[in-house]
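Q: Sequence unavailable; structure follows:
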């Protein structure tokens, strides 16, 4: 496993996106736990979660409690594992998430996340998505206060544009450590944000780096170079995709989701897959 950095913390170059283990279509809890354990067995030391990853039946926080249970039951040393969680979305039964970027909500949500994760301080807390009803500066100000109070150790943002990244870093006093945006072969609209983060040593965490649940075949049909190079190298297209994203910048840390242990085990191997310059150029043009 190769490593990269989020702020002052060394993490595996590939993380685990735990969302698929708690939303609709999720596996049974024993398989979900095995999937997280498989990630840890493979050397993954970054797990991404959020309080809003849940279903109608569970209420807020299902994914966080699942991650905490898996870490507690893994026989190895988890002291080097960074759990990144997010706040600012509220699960709504039967529909999409509601947004709440108010300081009161974010502060309460962070404290509840801390309790569910069973930690004294959250390693990385990210503002999940801008709330059009609250100024971005106000929401990030609440994150700054959570950091100053010791509720969270590091701060990041998600689903942010260039202006919001710059504003967040300013409000946080230069302490913004991560940006988590959607990015994959099929979704490259955050390429500018990725480059901006790499230039400023801010970790960029692509979510849905493989195109999203159930879309793998479509993605590789639309972008055939990934499957073609995978066949040439004798590895999966998913592994090639993650290796390509890693090659785009030393601050890029993809967080593929997984529902099965086999999936995250294969994804973890992308950290050690070195592509040729010609491969990278070909994939970027695909």
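A: Now that the structure is in, tell me what you want to look at. Remember, it's a predicted structure, so these values are computed and weren't measured experimentally. Residues are numbered from 1 along each chain as shown.
Q: going forward, measure contacts between C-alpha atoms and count neighbours the same way
A: Fine.
Q: which strands and helices sit next to the biggest helix by length in the chain?
A: The helix that spans the most residues within the chain, counting by DSSP state H, is helix 103-117. Judged by 3 or more Cα pairs under 8 Å, 6 or more residues apart in numbering; DSSP states H and E, helix 103-117 is in contact with helix 62-73, strand 82-87, helix 136-148.
Q: In a markdown table, list the ones you listed along with distance to residue 221 and mean neighbour count.
A: Below are the helices and strands packed on helix 103-117 laid out as a markdown table (distance: least, Cα to Cα, whole Å; neighbours: other Cα atoms under 10 Å):
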| stretch | distance to residue 221 | mean neighbour count |
| --- | --- | --- |
| helix 62-73 | 32 | 20 |
| strand 82-87 | 32 | 24 |
| helix 136-148 | 38 | 20 |
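Q: now the ones you listed as a markdown table including distance to residue 278?
A: Compiled in a markdown table, the helices and strands packed on helix 103-117 are given as follows (distance: least, Cα to Cα, whole Å):
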| stretch | distance to residue 278 |
| --- | --- |
| helix 62-73 | 39 |
| strand 82-87 | 34 |
| helix 136-148 | 41 |
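Q: right, so of those, which gets closest to residue 1?
A: strand 82-87 (15.5 Å; Cα to Cα).
Q: dropping in the other structure now:
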């Protein structure tokens, strides 16, 4: 019987890449663009030049997964991505979403009718200046439309060559299992709220692990709540790091399917976030973080 790892020994190094759908490699620590839109993801945040600087620096630092959505702005952030990065470098995966219509900073509704999903995808293709979206994610399931019809629309887009892979956003484990059982279109990713303090979606994560599905956690830093968490701060001091970097490093260690895409409008903050990929936590540090009280 092999001995347990010494508590101060480094934990196994997290895999740096994940293969979406088994054939599309991305570095697991990516960049999310929500902070390029204003409060309520309405209008712009900062200038176009600032957005361009952050997006281009992300690619310079090796990011290969940029995640956006058609309702950020709305439309504006997809246009910022294209303005900064088109023509897209080889190996860069640009993911976007459709299915949520925002009419103001406070008002939005879910729209899952097949004809509207197809139209929204066409608009994203136009704004992103591309013929095919690498990862197109249904932003929410529409309760007024049968799941099979929504997934069928995504299958049509995939069959038409307008979408390479399909993902889901804000789903339960039961919804993902139902979508997989329908077997209408392969699901290669999900996005849900998840971080070291918020593990409500743990059953979904375990299902993703079992099925080889990427899990892109949103609010990976607890919407800023982990930037000064005392336990993260204590561990950070031993690594010459920041609490945010420790929270992101925990995600990379915690599961090989977790692919965080923290968002920021600051180049300095972007560089800090991406530095988390180099942090190797110890067995004891992982245990301390695992033991933190999760959201009930």
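A: Noted; the coordinates are in hand. Since this is a predicted model, take the numbers as computed values, not measurements.
Q: Go through the helices and strands packed on helix 103-117 of the first structure and name the closest to residue 165 of the first structure.
A: helix 136-148 (10.2 Å).
Q: Would you mind pulling the contact partners of that closest one?
A: Around helix 136-148 of the first structure, the neighbours that count as contacts under Cα atoms under 8 Å, 6 or more residues apart in numbering are 101-103, 106-107, 110, 127, 130, 152-155, 164, 167-168, 171-172.
Q: Pull up the aligned stretch in the second structure for it.
A: Using TM-score structural alignment, helix 136-148 of the first structure corresponds to residues 147-159 of the second structure.
Q: Compare the helices and strands packed on helix 103-117 of the first structure and give me the one nearest residue 225 of the first structure.
A: Taking these one by one with Cα to Cα, strand 82-87 is closest: 32.2 Å.
Q: and for the closest one, what are the contacting residues?
A: By Cα under 8 Å, 6+ apart, strand 82-87 of the first structure touches 11, 45-52, 64, 106, 109-110, 113, 122-128.
Q: In the second structure, which residues correspond to that strand?
A: So strand 82-87 of the first structure sits over residues 93-98 in the second structure, by TM-score structural alignment.
Q: Compare the matching stretch with the first structure and give me the mean distance after superposition.
A: With mean Cα distance after the TM-score superposition for the first structure, stretch 93-98 of the second structure departs from the first structure by a mean of 0.3 Å once superposed.
Q: ok, the aligned partner of residue 191 of the second structure in the first structure - contacts?
A: Structural alignment (TM-score structural alignment) places residue 191 of the second structure against residue 180 in the first structure. Shown in contact with residue 180 of the first structure (Cα under 8 Å, 6+ apart): 156-160, 204-207.
Q: Same check on residue 239 of the second structure?
A: Contacts of residue 239 of the second structure by Cα under 8 Å, 6+ apart are residue 279.
Q: Give the equivalent position in the first structure for it.
A: Residue 239 of the second structure maps onto residue 233 in the first structure, with residues paired by TM-score structural alignment.
Q: how far away is that match from residue 174 of the first structure?
A: Residue 233 of the first structure is 41 Å from residue 174 of the first structure, where distance means Cα to Cα, to the nearest Å.
Q: If you tally nearby residues, what's the number for the corresponding residue of the second structure for residue 109 of the first structure?
A: Mapped onto the second structure by TM-score structural alignment, residue 109 of the first structure lines up with residue 120. Close neighbours of residue 120 of the second structure, defined as other Cα atoms under 10 Å, add up to 20.
Q: Shouldn't residue 219 of the first structure be within a strand?
A: No. Under DSSP: H, G, I helix; E, B strand; the rest coil, residue 219 of the first structure falls outside any strand and is assigned helix.
Q: Enumerate every residue touching it.
A: Contacts of residue 219 of the first structure by Cα under 8 Å, 6+ apart are 185-186, 210-211.
Q: Out of these, which sit inside helices?
A: Per DSSP H, the contacts of residue 219 of the first structure never map to helices.
Q: Need the counterpart of residue 26 of the first structure in the second structure.
A: Looks like residue 26 of the first structure aligns to residue 45 there (TM-score structural alignment).
Q: residue contacts, the most centrally placed residue in the second structure?
A: Nearest to the geometric centre of the second structure sits residue 216, at 3.5 Å (Cα atoms, centre = their mean). Shown in contact with residue 216 of the second structure (Cα under 8 Å, 6+ apart): 189-192, 258-261.
Q: and if we set it to 10 Å?
A: With Cα atoms under 10 Å, 6 or more residues apart in numbering as the criterion, the residues that contact residue 216 of the second structure are 28-30, 32, 67, 167-169, 189-194, 205, 257-262.
Q: what ranges do the strands span in the stretch 151-296 of the second structure?
A: 163-169, 187-193, 214-218 (DSSP state E, counting those that start in this stretch).
Q: quick one: the second one to the first structure mean distance?
A: Taken over the aligned residues, the distance from strand 187-193 of the second structure to the first structure averages 0.7 Å (mean Cα distance after the TM-score superposition for the first structure).
Q: One more: the last one?
A: Compared with the first structure after fitting, strand 214-218 of the second structure has a mean deviation of 0.6 Å; criterion: mean Cα distance after the TM-score superposition for the first structure.
Q: Where in the first structure does that strand fall?
A: So strand 214-218 of the second structure sits over residues 203-207 in the first structure, by TM-score structural alignment.
Q: what comes up buried for the matching stretch?
A: 203-207 (16 or more other Cα atoms under 10 Å).
Q: residue contacts, residue 15 of the first structure?
A: When contacts are counted by Cα under 10 Å, 6+ apart, residue 15 of the first structure touches 39-40, 43-48, 82-83, 205-206, 253-257, 264, 267-268, 271.
Q: how about a cut-off of 8 Å?
A: Here residue 15 of the first structure is in contact with 44-48, 253-256, 268 (Cα under 8 Å, 6+ apart).
Q: Widest-spaced pair of these?
A: 48 and 268 (14.5 Å).
Q: okay, those two: which has more neighbours?
A: Neighbours per residue (other Cα under 10 Å) separate residue 48 of the first structure from residue 268, with residue 268 holding more: 29 against 24.
Q: got a list of what the counterpart of that one in the second structure touches?
A: By TM-score structural alignment, residue 268 of the first structure lines up with residue 274 in the second structure. Residue 274 of the second structure sits next to 29-30, 61, 245 when contact means Cα under 8 Å, 6+ apart.
Q: follow-up on the earlier one: out of the contacts of residue 219 of the first structure, which is nearest to residue 6 of the first structure?
A: Nearest member of those to residue 6 of the first structure, counting by Cα to Cα, is residue 210, at 21.3 Å.
Q: Leaving out sequence neighbours, find the closest residue to that closest one.
A: residue 184 (5.7 Å; Cα to Cα, 6 or more residues apart in numbering).
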